[in-house]
Every structure is written in C-alpha cells, then in structure tokens.
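Chemist: Dropping the sequence and predicted coords here.
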Amino acid sequence: MTVTPFRVPLMQDPKALYECLATFQASSSNDEAIASISLALPPLDPLAALEQLGHATQAHFYWEHPTEKTAIAAMQPIARQSIDGGDRFAKTQRFISEVLQRTATAGELHLPMAGPHFFCSFTFFDKAHHEAQRFPAATVFLPQWQVACVRGQGVLVANLPLTPTANLAQLTDSVLQIWQRLQCRSAIYRDRFSLPLLHVPEPCLSHQTRFLEAAEATLTQIRKGELEKLVLSETLEVKTATPLPLAPTLHKLRSRYGDCQIFSLRDDRGQGFIGASPERLLQIQEGRLTADALAGSAPRGRTLREDAALGDRLLKSAKDIHEHRLVLAFIQQRLQSLGIAPHSTSPAHLLQLPNIQHLRTLVTADLPDRIGLLNVLAALHPTPAVAGTPQHSAEPYLRRYEPFDRHLYAAPLGWVDYRGNGSFTVGIRSALLQGNCLRLYAGAGIVAGSDPHREWAEVRLKLQTLLQALVEYKM
C-alpha cells in the first residue's frame, strides 16, 4: 500500500480515525492489510505504559537509553516471523519489506519514533550446539501497540489489521481507549516493589577451572598464530523464590546504568532476556551510521584518586589498546567491504560504568542509499568485542571451550523503522529468564599478554555486578 501522511485529528474528532481506516480498507487489495496510526502523547514513561497496559508478562520488546532520554515499548505482535538457519538477516529484511508493502501509515509521522517499527532479536550462532534451541535464529515482529518517548515527546503507534471483515468501529474504540488511558495515567513509573532476595554462593570452582583452562589453551593458540583474540564467556545460574518483577527490575537497571541501553524481550513461552548493555552495535538515523568499538576493561576505583589512576592505566595499557584496535579495525574493514567510508569520531576514550570502565571509540559514516541497516548488521555480527579474531577461527573455538549455548547473549537486539532507521544493541551484561530461573552471562577477551586469573576476576566482577542489579542477595 502507498504510505500516506494523513494527519488524524483524533483529539478533536475521533470520527476522523474511523473514516481514515475505512478509506484504507476500501483502497486495499490485500486481505492482510495493516493501518499504522501515530498519535501524539504528552511526556510519559514507556516502562509505566508496559506495566499499565498489562503486557509486562506477555510477549514484548522494551528498549531504553536513559541519558539519551529515549525509550520504547512494543506489545502484542500482529505480524511475526521466526527464522531458523542461515541467511537470517536477509530473510528478516524480506519479511519487513513484505509487511510494509501492505501497510498504510497515517497520523503524526513527524514525531520521533512515529510510524511502524519492527523489533528484532538474533541468536549469537544461527544454530544451538550444546542445548535445545531456546530462541529462533531470528525473530522479527510488528506490534499492535508501540509507546515511545524521546526527550519529553510521547507517541503512540497503533498497528491495526484491516481484513475485509474487520470491525472498524471496534478498532477505532480500541485505539481511543488506549490513547485515553495513556493520557490520564501517571507519566512516571513508580517503584512499589522490592526485588527477590536470595542467597547465592560464589561461582563454583568447576566453572573457574574450566575458564582458566580455556584461557590457557587460547593463549597457546594465540602463540601459534591461529588466533589474535578470543572472548570467553561464563554463566551463573540462580533461582529466586518468585519470578523477577519486570518493571521494578528494569527501573533498577536504568537507575543504576544511565549510560547503558536497557532492554527486555519476552516470547509467548514465557522466556525472557534482560540486561543493561554498554555497547550499541549499530545505529542508523537519516542515513548517518554510528557503531561502537568497545574493548579493553578495568575496574573502577574506590576513591577518586584510585579511579583516575585505574582509568589512566587503562588508556596506556598495551594489552588493552591492542585488544581495542582489533575491534576497531574489524568494524572499519567490514564497513569498507560494503562500500562505506568510515571514520572515527575521536581517539579511544573511557566509558565509565558503576563497577567497570572500558575503552571506547565511535565509528561514523554516511550510509549509501543502496545499503540497508540489516546488510550492515550481517557484516558486523559478531565483532571481536564479543567473539574474537580472525572471526572464522574464533567461532569454532567458542563452541569447543564453552559447554553451553549463548542463545541471545552477545547477539544483536533492536528495531528497524519503516524509513530504514534503527538501532541495535549487543546483548551483553544480560540474563536469560524462565520463571524463577536466571542464567547470567559475562565474558572477557583473551589476547597476547592476558593473565587468565585477571580475566577470570573480570568475568566474576561482571557476573556479581549484574546479579546485584537484578536481585537483592547475600554472598
């Protein structure tokens, strides 16, 4: 269908919405047509909307960057595809293109985050190797309800199925009711719950032994010239007395990690994935591409003086600078292979989080019209920041040394809108959720000069930090 910037004055005359839907329905030759209606909202908290509309325990996608004052909640999929096997990025793009061909847009399309958005998740590998496949290799959906707020401007996007027999009066009423509920509800999420309390032992000795042996073996492969870097991860599995309450958990994450990207996704089987990632793999806005090169880590200090010394040491560390340059060079080379001319915005600088700090470089470029976001995503995943280098050598070693599957850990999660804009986060600092069972993931990069015991200490710190953010616990 033709994209039509028809402005719907719902607040003044709700009949206009009905007439707009009727026009779209009459002009459509497709039995599965969709109308996407964007309506302005006052400043609001999409996390509150996720909870208030009753979708926190149902299939959803939530993403927020607190310092950028941007958040989006997507609920109730109406068009969805699960993809297994290879060529998943291209198949995802084909699905998005097919749905857009039968979608008409209307309303306040000038607002940020207006228009139909497609929410995507990809597993790290396209096939599981040690366990049953928990998630499809790729999942993409268009939600019926999308609530976003960007720097104080709210927007509701309603994606409505317009079958030939659709009850337009009912659809109109449902949009009006949701819009009115969001108008009069509290704009800010109010934390009313405490997080579950549990006792968690130290990560077991067998995990430490396994990691140290894998790190030593990796260093041997590096000395032989078979690898330059390998990112080894470990897990920590815990149980809570009750399932994590989603909204309070996300609220705690965003309060603690304002410089991270807070995310949550859930499928129809009750499986969830939640985290606070410091790394944005890719963002495209009006033809401008931005990617993070994030590698090299150090703890934060207990005093300002100690903290400054640790940061200065990280900026001068030959080992960490080498690790960071591997990631930066990979991103630049992959972009160049697509015909994109990248450049770095600045030298490596510190990204400082509450318990850890990283070396970070932003890579930017102008995106040619012929190249879509998912083309770039396919070229970049996985970067040496989460896998290793050379990529073709690193991936088999990950399967050998990690006796568990990563599933969505360290994989791309994000959205693409109807104009080709989008943002994808790397799913690190994250945990799988199934009922009251949590599996936390964390990793560390092994390069020449790495000390396996120091790398294990980094993994342990990351696991403990994430656990503290998710639950109240005692060691």
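Modeler: Received, thanks.
Chemist: rest of the way, CA atoms for contacts and neighbours
Modeler: OK.
Chemist: Look up the closest residue to L100, ignoring the ones flanking it.
Modeler: Take L100 and drop its neighbours on the chain: the residue closest to it by C-alpha to C-alpha, 6 or more residues apart in numbering is Y418, 7.1 Å away.
Chemist: In addition, the following structure is provided for comparison:
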Amino acid sequence: MENGASSANKTTSVSSSLQRETEYLATLINYAIENQFSVAVWRLPNDPVKHIVISRKPQLLKREATVLEELEQGFIFAPFDRNSDTIFLPADYKFTFTDGTLRAPEHPIETTSHTWFEEKFQRVVQSKATAFHHTKNTAANSPTVADYISLVTTGIQEIEKGIMEKIVPSRTKVIDLPLEFDIVQSFQNLCRSYPNALISFVSSPETGSWLGATPEVLVGVEDKSIFRTVALAGTQPYQEGINLKSVAWTQKEIEEQALVERYVISCFKKIRVREYDEHGPKTVVAGNLMHLKSDFTVDMKAIDFPQLGSVMLQLLHPTSAVCGMPLEPALEFLKKHEGYNRQFYAGFLGPVNVSGNTNIFVNLRCMQLLDSKAILYAGAGVTIDSIPEREWSETEIKFNTMLNILK
C-alpha cells in the first residue's frame, strides 16, 4: 500500500495509485458510515465530473422554511410527503473527481478536505475496498399484477367521475442483491449506462441508503441568474439507433405530458411570472426509456426574482408527473389507495450552491438498499385513456433502469 502525498497538490498527482476514483469513494463512504455521518455521491447529466460530500450532522428543514439561496454548499434530499422534513447535508468535506482523478481544490471547503484526507487516510486507503451503507428498517412487498391493475382501475374510475384528470399510482418490487453487489461499482455502472441522468448515492442514518438515476429536473438555478425546470411525461422503451424524430406518441401520452406542462405554467402564474421561455415537447432518451419533454427557462435577473428557485421548489413539489392533477385529490387518492409509504421515491434531491449552481431533480428510477435486499420503486401516469395492463408493463420497464446495472 502506498503512502498518500505530502500535500494537497501531490495528492492529485496522476501517478499515485490512491487516485483511483473507486478507492477514494469507497474509503470516504466507509468513513462516513463507520462514524454515523451522512454521505452523498453524484454526477450531473452529461457531465464527467463526480462529487462526494460528507456531512457530520444533517439539517432538518421545514418545507415552508427551505430557502435554497441561504443554504451553504451541500446536498438536499426530500421525501415525497410534503409535510415531512427535508434533509440537507452541509458539506463538511467535499471532493471532486475528473477522469478518475482527484481534482485539485477549487473551494476553501475542498482545500480543507484535501488536507484532512491526507492526514487521515494516507496510510489506510485500500485498493478493492467495498463500500458499506446505512440501512433503515423498511416494510415493503411486491404487489401482484392483479393488485396493481386493481389500483389503476380504481384510479381510472375516479378520473371518469371528473374528480381528477390524472393519477400516478406507483408500486414497489423487493429484490435480492447479488452477493457481489458493490455500491461504488454500481454507481459507476449507472454513470456509464445513463449519461443523461443525475446519478446519485445518498446514505444517512435518518434516510437509509438510496441509489438512483433520474432524468427529471425539478429546479435548476445557474449562477444565481437562470432558472430551469422541465415537464417530463410519457414513456416508451428505447431501442438503440432509433430516429427520435420518427417516434410516434399516442394521444394518451401527449395529453399526459401536456398536463405536466400546464402544471408548471400554473405555478408560474401563481407568482405572476410571465416572462419564461418554453421549448418542446420533444422526444428525449433517458437510459432504456424515451419520454416527452418540455424545457422552461426564466431570466431571474431580468425579472428581479432572486428567490425564484426556492419559491418554485415549494410550488412544484410534488409535480403532476409523480402525483397527478389536480394535486390535492390526487394526493388524497394515493394516500388512501396506494398502500405503502413512498419515503424518498418521487421526492427530490441534488446539489445546492455547488460551484455557484443548484441542480435539484425528482427522485425517480431509484432503489433503497437494505442489508441483502433492495426495494425498487416505479409509477405510471394514468389518464382516462389508460389501459391498466399497459401501466403495469410501464412500471416493469422502469424497474429495469436499476435492475440492468445489477446483472
């Protein structure tokens, strides 16, 4: 085993065997778990840079009191339930990797972190270390085809009564983790397989451990000046080489996506924001799936609205893409009929105020890691034109996003 470098700059030397990303990540994750700290690892869509933060003590944030602009650098993790606390992991230690190499510090926190790492780990970083994770006891089962079809059918009946336009019933699937399952390797597999998604691993005593690949931006704030969000809905399997311009969508899928668009626009209207750009819908690829997507952007400086990110986060979550429309009857339906606690599935997560940007995504295509098992989560958008059996098939396809990286 090699000694670490004698300075932060030497730590980033290309020749050191300690530079291997997986070794760093496994060592840092294990340090967090062993000390009952929290850890988040992520990679943004279409970005080769990977990040990890360790947080000694997460902050619990009330929904109405979450002001993104006032938070320090860190990672946010929120459950589906709007009334539950949001978890914020302030970055006590932060590291950044590019092309498998630990990058030189670009922020005071990173400078401090490099020095700490050198002093703490130069003699204990091990190659081929396997990362551990926090576990949280969770009761879950795998509903049968009949169970889910019954749930969807009930939803359609409520839609036919005019109570709702759309509902997004979800379900779980409990699987056995492979004996050779490795968190860091699985994270790297997700990064390779799904370049257009936020890839993340979050683990804390309060939340348990979650691994995922989500394509859906909820709130993005770039350089405190540009706000972004998307309307994403409709699902088809993706086949390699298909011409995206030739993809045909059914009326049901087009209307489902249009409902999400209208929901975003209604949130803008509530706060009297009229100066926004909308582009789409267009067909986009998200791993093994295709969706219809519209992009929204707002020049926050032009409209003098510096807290637009925080305000829209409160208004948007949970979006009609993961809940339904109108919001309140859809939430009531899910609470009454879905039959389980979504926890952090369909909540939101992402880096806050990292390099001057905030990137928060809806927590889709994810799994919760237990001791030797994992819980997969997936939902389907149901409208009056839905066919229950097809909605079951859609959730099966969505499960494959995570299942594929375990094979």
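Modeler: Arrived safely. Predicted model, so just to flag it, every value in this text is computed and none were measured.
Chemist: Now compute the TM-score of the two chains, please.
Modeler: Once the chains are laid over each other, their TM-score by TM-score structural alignment, normalised by the length of the second structure reads 0.80; 379 aligned residues with a C-alpha RMSD of 3.8 Å.
Chemist: contacting residues around the residue nearest to L100 of the first structure?
Modeler: Taking C-alpha atoms under 8 Å, 6 or more residues apart in numbering as the criterion, Y418 of the first structure is in contact with 100, 115-118.
Chemist: Could you measure from it over to P248 of the first structure?
Modeler: Between Y418 of the first structure and P248 of the first structure the distance, using C-alpha to C-alpha, to the nearest Å, works out to 31 Å.
Chemist: Neighbours of the equivalent of P169 of the second structure over in the first structure, how many?
Modeler: Aligned counterpart of P169 of the second structure in the first structure: L232 (TM-score structural alignment). The tally of other residues near L232 of the first structure (other C-alpha atoms under 10 Å) stands at 25.
Chemist: so what's L232 of the first structure up against?
Modeler: Under the criterion of C-alpha under 8 Å, 6+ apart, the contact list for L232 of the first structure reads 211, 214-215, 387, 398, 401-402, 443-446.
Chemist: And V416 of the first structure, by the same measure?
Modeler: 117-120, 373, 422-423.
Chemist: ok, and the closest non-adjacent residue to it?
Modeler: Taking C-alpha to C-alpha, 6+ apart, and ignoring the residues beside it in sequence, V416 of the first structure has G422 as its nearest neighbour in space, at 4.3 Å.
Chemist: for V382 of the second structure, same thing?
Modeler: Closest residue to V382 of the second structure apart from its sequence neighbours, by C-alpha to C-alpha, 6+ apart: I167 at 5.2 Å.
Chemist: pretty sure that neighbour contacts G324?
Modeler: Yes: between I167 of the second structure and G324 there is a contact at 4.1 Å, judged by C-alpha atoms under 8 Å.
Chemist: Common neighbours of the two, please.
Modeler: Shared contacts of I167 of the second structure and G324, defined by C-alpha under 8 Å, 6+ apart, comprise 330, 381.
Chemist: Who has more neighbours out of these two?
Modeler: Between I167 of the second structure and G324, counted using other C-alpha under 10 Å, the more crowded position is I167 (31 against 28).
Chemist: ranges for the strands of the stretch 101-250 of the second structure?
Modeler: For the stretch 101-250 of the second structure, applying DSSP state E, counting those that start in this stretch gives strands covering 101-102, 166-167, 170-176, 198-204, 208-214, 217-222, 226-237.
Chemist: Please identify the deepest-packed of the ones you listed.
Modeler: Here the criterion is mean neighbour count by mean count of other C-alpha atoms under 10 Å, and of the strands of the stretch 101-250 of the second structure the winner is strand 166-167, at a mean of 30.
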